Structure formats: C-alpha cells, structure tokens
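**Student:** predicted model and sequence follow; I will ask about them next.
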Amino acid sequence: MISIEDIRNNCRIDDDSEDDLLRIYLAAAQDAVKQFTGRNWYENEVPDTDPTGMLYNRAVDMAMLLLTAHWYKNREAVSALNSAWLPFGWAYLLQPYQIMWGDS
C-alpha cells in the first residue's frame, strides 16, 4: 500500500508540512477503493473469514495515487467550469477488481 512519502513524491511536495492533509486523502482513497470494488483490502494477509478480500497491489496503489494527487491539486468543489471530478484512470485500474453482483 502507498505511504505518505509516496504521495509526497507523486505530488512533488518537498516537506512534511501537509502530511496531516495527505493522511486524510489517503484514508479517503482507501475508502473509495473499498466502496468502488465492494472488497476489503489488506496490506499483508487476507483473513480466511473474508472470501472476497484482496491484498493491495500496484494497480490499486496507482489508483490511490491518482485520487490523492487529484484531491491535493483540486481542493474546491466541482463545478461546470471545473469538471475534473475524478481522474479517468482510477476506475480503469480498479474495475477488474470490482465485485459484480448478479441478478437473483
């Protein structure tokens, strides 16, 4: 899973003065990944009790880097003039891991 240092490097931040903000973005990115995919994500080991759980991987890490950088650079609410709601690539990276619930 990505670290605050990874986010700082990606956003080209040279010091730790915004680490508290970056931690909020990282936690929100983790929540977004979980919500989008419908899965729990783990750093080291998936518990036997979680049959759909997965380990963080490079694609998920990249999706979280895209989200955190987007939120760092776009701190205002989205408007018609600023329609960059989310970077396109994040969904592309996460879609293969999304649980698709069939019609019952």
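**Tutor:** Yep, that arrived.

**Student:** for the rest of this, base every contact and every neighbour count on C-alpha atoms.
**Tutor:** Noted.

**Student:** any buried residues in stretch 91-104, and which?
**Tutor:** By 16 or more other CA atoms under 10 Å, the buried positions in stretch 91-104 come out as 91, 93, 94, 97.

**Student:** this is the comparison structure:
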Amino acid sequence: MITAEQVKSQCRIDFDDEDGYLPLLVNAAISACLAYLNRPVFESEADLLAAISANPELDQSAMVVTHDIRMAMLITAAFLYENREGNTNLPLAATSLLRQHRKRPGV
C-alpha cells in the first residue's frame, strides 16, 4: 500500500543508513492504520473482487485503499520514524484522514 521509497521521501531521508529500518516502518504504519480502520482494505479493485470471489462471506465494508488512507500511512510511518519509542497512538493528522473510512465496532 505504501513503499519504503515513499516513506524515505516523506521523511526527507537522503542517505541509505536507514534502508534496513524503513520496511519495518512501512509494515507497522500499514498495520496501525488498518487496525484503526477496522475493515478489510485492498490494494486494488481487482484484489477486492478476487477476495470477494474467493470468500463470499467477506465483510461487506471491504474497500479499496484511497489516497487519503495512503497519506495517513505515510504520516504514520514518518511519525514512527521520528518517535521511535514510547508513543503508541496514531498521529492526529493520520486519524483525521482515516476517520471518514473507519468502521466503528458494532456498526
């Protein structure tokens, strides 16, 4: 959904010392944002349709990733890069972008 190169650009990293760390940020940011959304999110319409075809019981709230979700993931990755320890909350800018797509538990 986002790449290490995109995170590198978002963080304005112009050296290679962090290249091994960036994939961890990518995975953590994606996981955090998807957990907040509380719904299945797919990379493309084709992926969504394939998932529905393979599993007709798939949550009806499933969706394709949007630009604002990708941006929230990049913001979260940059936040995790800058704050490597101690903060487990998503940044406010990310939650603002994600909120409109969030499936509330029980709804």
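**Tutor:** Right, received. Where do you want to start? What you see is a predicted model, and the numbers here were worked out from it, not measured in a lab.

**Student:** one step back: I'd like the buried residues of stretch 91-104 of structure 1 as TSV, with distance to residue 45 of structure 1 and secondary structure appended.
**Tutor:** Below are those laid out as TSV (distance: CA to CA, whole Å; DSSP: H, G, I helix; E, B strand; the rest coil):
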residue	distance to residue 45 of structure 1	secondary structure
91	24	helix
93	21	helix
94	19	helix
97	17	helix
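
**Student:** closest one of the residues you listed to residue 30 of structure 1?
**Tutor:** Among these, residue 94 lies closest to residue 30 of structure 1 (CA to CA), at 11.9 Å.

**Student:** do you know how far that closest one is from residue 75 of structure 1?
**Tutor:** Residue 94 of structure 1 sits 23 Å away from residue 75 of structure 1, going by CA to CA, to the nearest Å.

**Student:** burial measure for residue 77 of structure 2, as a count.
**Tutor:** Residue 77 of structure 2 is flanked by 33 other residues according to other CA atoms under 10 Å.
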